[in-house]
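>>> sharing a sequence plus its predicted fold:
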Amino acid sequence: MNTADKKSFISVLFIIAIDNFGFGLVFILFAPLMLNMHYGMLPSISDAGTRNLFLGLLFAVYPLAQFFGAPLFGDFADHFGRKKALYYTLLGSVIGFLLSGFSILATSYTLLLISRLITGFFAGNLSICMASIADLSPTEKLRARNFGIMTVVWGASWPFAMLAGGYLSDPRVNPLFNPALPFWCAAILTALGILVVARLFVETHEKKEKVYFDFMKGLHNVKQALLISKVRPYFVLIFFWTLGWGLGIQWFGSFSILEFKIPQTIISIYLVIQGAFWTLGGSLINPLMLRRFNSRQNVLIGLPLVIVLLIACGFATTYLWFVWIYMFAAAFASFTFANSNNLLSINAPAKIQGSIMGLSQSMMSLAWLVVPLAGGVMGAIDPHLYYFGAGFFMACGLLVLLLTRRAATS
């Protein structure tokens, strides 16, 4: 990479880090906000089942809005450039985070729901950043390496989100702390991201003249993704990967509480460690494996390990066994995620990388929309099904890849 490309790459990594920071906060904050009557977000007469229903709705509206917003901004980025698209998505995210903080102070569930819709709609940063990485990575090896670095940064930001959500929201740590404060921090960091893009990011994509906005693009994208024969299996692979990993991570806290009666502070610590293992997968396992294998081979090696480890989580009889099995699953999940995205990117035409990544994020958003619904049903039957189901979905992704003839790589 030349100097301009390196600066652009650094700015993209910064955006990915703050994007994941804001995304991760809800895994720590929303459960106590909804389930603890002390916060007053829901009427005190609400029973536990009703509170869980409202919690699931909060989790679901973000990917629902993202499902419609991400592909729009992906097309926008292809037509008007990555830089301008990042300005809009980051500004919208700032507004969403500010409204989230205000709604918590106002103890308004309705405003919080609206804020999650806004934040989700403008959460097209990831697809734009991934398209920018593809623009900056002309070869398969370089692209795989850069996607690996992306997963490292993504994982490295996770512990900060867990710590910020766990401690900055707790007035027992400091009287000035409250559950709104982590969202204020996310808003400030995202605003800083706008400045980073302005100063460092150099446009990576040739702009086009016309753009046609379709607010049903998310639905059309799912259909389109399944019709593009060359990349169809990789869209489906990413969909099943997201279902499997999303089920495991989103219901990690619930499983810890329901099965092992673990307090929230201990859960937060283990989620921080999980982020470290995720980073390990991208920073150590991925580059080592890329020296000997291509991305397809890496997924075929890593995904079976993730499947076995996730299913083993469901059989764990002690919390210590459960969390350490899960940590190793996180390392290999990170590794397979980077290589799965690289498979999609290298098999897509260069001129529509933004659209392809928008399609990918639509598939991921659809999966994240299914996760709270599937998890709610599984938890009502048996919480162990979280991890048996996660392994099953990952196995579906592996089966799709095994049935796919290897495409030519650049």
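Ah, there it is.

>>> C-alpha only now, for contacts and for neighbours.
OK.

>>> can you show me the helices along the stretch 101-250 of the chain?
Assignment of helices within the stretch 101-250 of the chain using DSSP state H, counting those that start in this stretch yields the ranges 109-121, 125-135, 140-167, 181-200, 217-227, 232-250.

>>> just checking, what packs against the last one?
Helices and strands in packing contact with helix 232-250 are listed as helix 217-227, helix 319-346, helix 353-381, helix 385-402; criterion 3 or more CA pairs under 8 Å, 6 or more residues apart in numbering; DSSP states H and E.

>>> mind running it again at 6 Å?
When contacts are defined as 3 or more CA pairs under 6 Å, 6 or more residues apart in numbering; DSSP states H and E, helix 232-250 packs onto helix 353-381, helix 385-402.

>>> how far away from the center of its chain is the helix or strand that it is followed by?
Where DSSP states H and E defines the elements, the next helix or strand beyond helix 232-250 is helix 252-260. Chain-centre distance of helix 252-260: 21 Å, with CA atoms, centre = their mean, to the nearest Å.

>>> next, the angle from helix 252-260 to helix 319-346.
150 degrees (axes from the mean of the first three to the mean of the last three CA atoms, to 10 degrees).

>>> which of the helices of the stretch 101-250 of the chain sits closest to Ala329?
Closest approach to Ala329 among the helices of the stretch 101-250 of the chain is made by helix 232-250 (9.3 Å; CA to CA).

>>> follow-up on the earlier one: okay if I get the helices and strands packed on helix 232-250 as a markdown table plus distance to Val308 and mean neighbour count?
Formatted as a markdown table, those follow (distance: least, CA to CA, whole Å; neighbours: other CA atoms under 10 Å):
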| stretch | distance to Val308 | mean neighbour count |
| --- | --- | --- |
| helix 353-381 | 19 | 23 |
| helix 385-402 | 7 | 22 |
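
>>> redo these as JSON lines? Include distance to Ile325.
JSON lines is the format used below for the helices and strands packed on helix 232-250 (distance: least, CA to CA, whole Å):
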{"stretch": "helix 353-381", "distance to Ile325": "20"}
{"stretch": "helix 385-402", "distance to Ile325": "11"}
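
>>> below is structure B, check it against A:
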Amino acid sequence: MLSPKTTLFAVLLVTTIGTAGIALPYPVLAPLFLDGPENALTRFMGLPPKLLLGVLLALFPLGLLLGSSVIGALSDQYGRRRTLVITLVLAAAGYALSALALRWENYALFAVARFITGLCEGNIAIARAMAADLHPAIDRTRALSLAMACAYAGWLLGPLTGGYLAAAGPATVFWAGALAVFACALISRLLMPADEPLNTNGNTSFVQLVRTKNSLALWREPAIRALALFNLLFTLGVNAFYEFYPFWLVEKFAFPPHQIAWNTVVVTGMMIATSVVAIPALKRRYGTQRLVFRGALGLGLVLVLLPLASARGSAALFVLIGVGIATVNGVFPAMMSERFEHFGQGRVMGLLTANFCLTSTIIALLGSSVALLGSHWTLILGGLLCIASAAWLARLQRHSETWPQEANAQ
């Protein structure tokens, strides 16, 4: 039988490699569509490249939204390892199809492949749920914080690797993604414990499970909804930064892929350091809710100021952005897991992943339209959304003194 530490090691390794695979294309797509050659891919149906890129940026998280809303619940029912391995293999096939579409300059096929890949990459929720399942053998907050740190490491390694692999052609980046995700499937099969479904119900069909036990159904719960709305506003702001800072770096400073990648190294490096080193001490000093509030508010203010920065000054602000994102993400998932574990860790973690994906889709479509006026406006919009999330959390604390107790009682 595998020890909890071995399981956690496997979860962290899969999280790192899998997230790196997701992040590989990030520094590639913006230069390809904004500064790349005019061909059937980048000028599909004569549409503006920014809009074509916006659609692609929306399709992947849309797939993630649909996948994460059910994959976490499916793992509660059918077992974590089985569900994870199957979806990882399918995601690897999606990356391979994306590489072929790029080689053939087929925009429609590329869009379909990105959607399918996103649908299967909704398995991110399973890794989080497995980390939470290790409690009390391994402290839940510690396990989830380490999982987030590894996710940040993936966001660091992925764009950095993708930025340099782009020199060999965009298709090479997606072939590398396919290999990385397939490696995750092998690791999951070999190093993760055998399945023991958490919720067995022989009378529940697959279709019924998807319809009634998906993560989005948790929005019906009042206590969860109060916190999920904060998470929705915050992730809207974060995704406005994630998805459009490459636009801004290209538009304002004409950065090539490898320079975009190094800016990503700055922000994700600070996210890793904050998660591993600072989060426990900050939580002890400020408490969970105050820490989340300050992180969201601080991030919003920095994003509003970012468009005013020079190329060198932006690197300093990227440091602060990394601290703000890690502060909220290092504490909030553990808070949700502790309060609502009776709904199933897969469903709860799936809700957070689904929120992230839903906001990615919304901001990709909205942001690409706003970016037509200037990419800096999308960053300002992201900052205002983070500030709005902090205001909502403050309102909950100010006008509902029993809110934390009510959340525990649901």
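Perfect, I can see it now. All values reported here derive from a predicted model rather than from experimental measurement.

>>> so what number do they get for TM-score?
In this superposition the chains share a TM-score of 0.89, using TM-score structural alignment, normalised by the length of structure 1; 400 aligned residues with a CA RMSD of 2.7 Å.

>>> as JSON lines, the helices of the stretch 101-250 of structure 1 with distance to Met363 of structure 1 and mean neighbour count would be great.
Shown next, in JSON lines, are these (distance: least, CA to CA, whole Å; neighbours: other CA under 10 Å):
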{"stretch": "helix 109-121", "distance to Met363 of structure 1": "14", "mean neighbour count": "22"}
{"stretch": "helix 125-135", "distance to Met363 of structure 1": "11", "mean neighbour count": "26"}
{"stretch": "helix 140-167", "distance to Met363 of structure 1": "18", "mean neighbour count": "24"}
{"stretch": "helix 181-200", "distance to Met363 of structure 1": "25", "mean neighbour count": "20"}
{"stretch": "helix 217-227", "distance to Met363 of structure 1": "7", "mean neighbour count": "18"}
{"stretch": "helix 232-250", "distance to Met363 of structure 1": "5", "mean neighbour count": "24"}
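
>>> out of those, nearest to Phe9 of structure 1?
Phe9 of structure 1 lies closest to helix 125-135 among these, at 6.9 Å (CA to CA).

>>> for Trp155 of structure 2, see how far away the residue mapped onto Ala338 of structure 1 from structure 2 is.
Pairing criterion TM-score structural alignment: the partner of Ala338 of structure 1 within structure 2 is identified as Gly330. Relative to Trp155 of structure 2, Gly330 of structure 2 is positioned 15 Å away (CA to CA, to the nearest Å).

>>> do the same with Gly367 of structure 2
As for Gly367 of structure 2, its distance to Trp155 of structure 2 is 21 Å (criterion: CA to CA).

>>> ok, the match of Ala338 of structure 1 - how many residues close by?
The local packing of Gly330 of structure 2 (other CA atoms under 10 Å) involves 29 other residues.

>>> chain neighbours aside, what residue packs nearest to the aligned partner of Leu136 of structure 1 in structure 2?
Mapped onto structure 2 by TM-score structural alignment, Leu136 of structure 1 lines up with Leu134. Of all residues not flanking Leu134 of structure 2 in the chain, Pro4 sits nearest, at 6.4 Å (CA to CA, 6 or more residues apart in numbering).

>>> can you tell me the closest non-neighbouring residue to Val308 of structure 1?
Gly391 (7.0 Å).

>>> so the one you found is in contact with Ile307, correct?
Yes: in this structure, Gly391 of structure 1 is within contact of Ile307 by CA atoms under 6 Å, at 4.6 Å.

>>> find residues that contact each of the two.
Listed contacts common to Gly391 of structure 1 and Ile307 are nil; contacts here mean CA atoms under 6 Å, 6 or more residues apart in numbering.

>>> still on that earlier bit, got the helices of the stretch 101-250 of structure 1 as CSV, with distance to Trp321 of structure 1 columns?
As requested, the helices of the stretch 101-250 of structure 1 are exported to CSV (distance: least, CA to CA, whole Å):
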stretch, distance to Trp321 of structure 1
helix 109-121, 35
helix 125-135, 33
helix 140-167, 21
helix 181-200, 31
helix 217-227, 38
helix 232-250, 15
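
>>> and those: which comes nearest Phe21 of structure 1?
Within the helices of the stretch 101-250 of structure 1, the stretch nearest Phe21 of structure 1 is helix 140-167; the backing value is 4.9 Å (CA to CA).

>>> check the offset of that closest one from the chain's centre.
10 Å.

>>> repeat that for stretch 319-331 of structure 1.
Relative to its chain's centre, stretch 319-331 of structure 1 lies at 19 Å (CA atoms, centre = their mean).

>>> how much space separates the corresponding residue of structure 1 for Leu56 of structure 2 from Leu271 of structure 1?
When structure 1 is aligned by TM-score structural alignment, Leu56 of structure 2 is paired with Leu58. Separation of Leu58 of structure 1 from Leu271 of structure 1 (CA to CA): 20 Å.

>>> what residues are up against Gly155 of structure 1?
275, 278-279.

>>> sorry, that was for Glu203 of structure 1
Contacts for Glu203 of structure 1 (CA under 6 Å, 6+ apart) come out as Lys83.

>>> now stretch 162-169 of structure 1: which residue numbers in structure 2?
Going by TM-score structural alignment: stretch 162-169 of structure 1 matches residues 159-166.

>>> which other residues reach the matching stretch?
Here stretch 159-166 of structure 2 has contacts from 23-24, 26-27, 173, 257-258, 261, using CA under 6 Å, 6+ apart.

>>> got the residues you listed as CSV, with distance to Ala113 of structure 2 columns?
Below are the contacts of stretch 159-166 of structure 2 laid out as CSV (distance: CA to CA, whole Å):
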residue, distance to Ala113 of structure 2
Ala23, 16
Leu24, 15
Tyr26, 16
Pro27, 18
Val173, 14
Pro257, 22
His258, 25
Ala261, 24
